[in-house]
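# Sequence and predicted model, in that order:
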Amino acid sequence: MANNFVPRKYRVYLGLGLEIAVSIAFPIFLGYLADQYFDTAPWVTLSGIVVGIITFIFTVLRISKRTTEEEG
């Protein structure tokens, strides 16, 4: 029974890490593409960085709330 718990725990942490990475990288990548398309470098990329940081904060807060509720 304990053997099934460890891989599940790793999957949960891997999912959390992926969620955090995507919440930061995706807006920055979209900003970069928009800068290339509209020739506005670096302004939309900088906006993407700000949006990525805000999304990261909300993602961490949501994950923190979810894990706190699961633990008790």
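Perfect, thanks for sending it. Residues are numbered from 1 along each chain as shown.
# going forward, measure contacts and count neighbours with C-alpha atoms only.
OK.
# And the helices in the protein?
Using DSSP state H, the helices of the chain run over residues 2-38, 43-71.
# any idea of the angle the longest one forms with helix 43-71?
Pointing back at helix 2-38 there. Comparing the axes of helix 2-38 and helix 43-71 via axes from the mean of the first three to the mean of the last three C-alpha atoms, to 10 degrees yields an angle of 160 degrees.
# Point out the other helices and strands that helix 2-38 packs with.
Of the remaining helices and strands, those touching helix 2-38 by 3 or more C-alpha pairs under 8 Å, 6 or more residues apart in numbering; DSSP states H and E are helix 43-71.
# Pasting the second one now:
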Amino acid sequence: VRNTLDDRLKGIRMQYLSSTIWRKGDKDRAKAMIQAIEKMLKTRRIMRNLEKFVGLRLYEGDLRILQRTI
């Protein structure tokens, strides 16, 4: 979704996008949606790192991180 909105916002023509003309309001709404998605992803990354640091998340095969926290 984010890539599609970003392509549309920048005016990149792709086959998977419809060829309708976007108004300024549509572009502003797409920009706000991209920012909201980026904020959610950033929050998710921060929470995952915090869980790993505290020890609530299992370490998926990376023993170096596990050794550092012990």
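Structure received. Just so it is clear, the structure is predicted and the values come from calculations on it, not from any experiment.
# TM-score them against each other, please.
Overlay of the two chains. TM-score (TM-score structural alignment, normalised by the length of the second structure): 0.51; 47 aligned residues with a C-alpha RMSD of 2.4 Å.
# would you turn the helices of the first structure into JSON lines with mean neighbour count?
Compiled in JSON lines, the helices of the first structure are given as follows (neighbours: other C-alpha atoms under 10 Å):
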{"stretch": "helix 2-38", "mean neighbour count": "14"}
{"stretch": "helix 43-71", "mean neighbour count": "15"}
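# Could you find the counterpart of T43 of the second structure in the first structure?
Taking TM-score structural alignment as the alignment basis, one finds that T43 of the second structure is matched in the first structure by L61.
# Just the endpoints, please. Distance across stretch 18-26 of the second structure?
The first and final residues of stretch 18-26 of the second structure sit 14 Å from each other (C-alpha to C-alpha, to the nearest Å).
# brain fart, stretch 3-19 of the second structure
Distance between the boundary residues of stretch 3-19 of the second structure (C-alpha to C-alpha) amounts to 16 Å.
# Same check on stretch 9-19 of the second structure?
Where stretch 9-19 of the second structure starts and where it finishes are 13 Å apart, if you go by C-alpha to C-alpha.
# for stretch 54-68 of the second structure, same thing?
Using C-alpha to C-alpha, the end-to-end distance of stretch 54-68 of the second structure comes to 12 Å.
# ok, now stretch 8-18 of the second structure?
9 Å.
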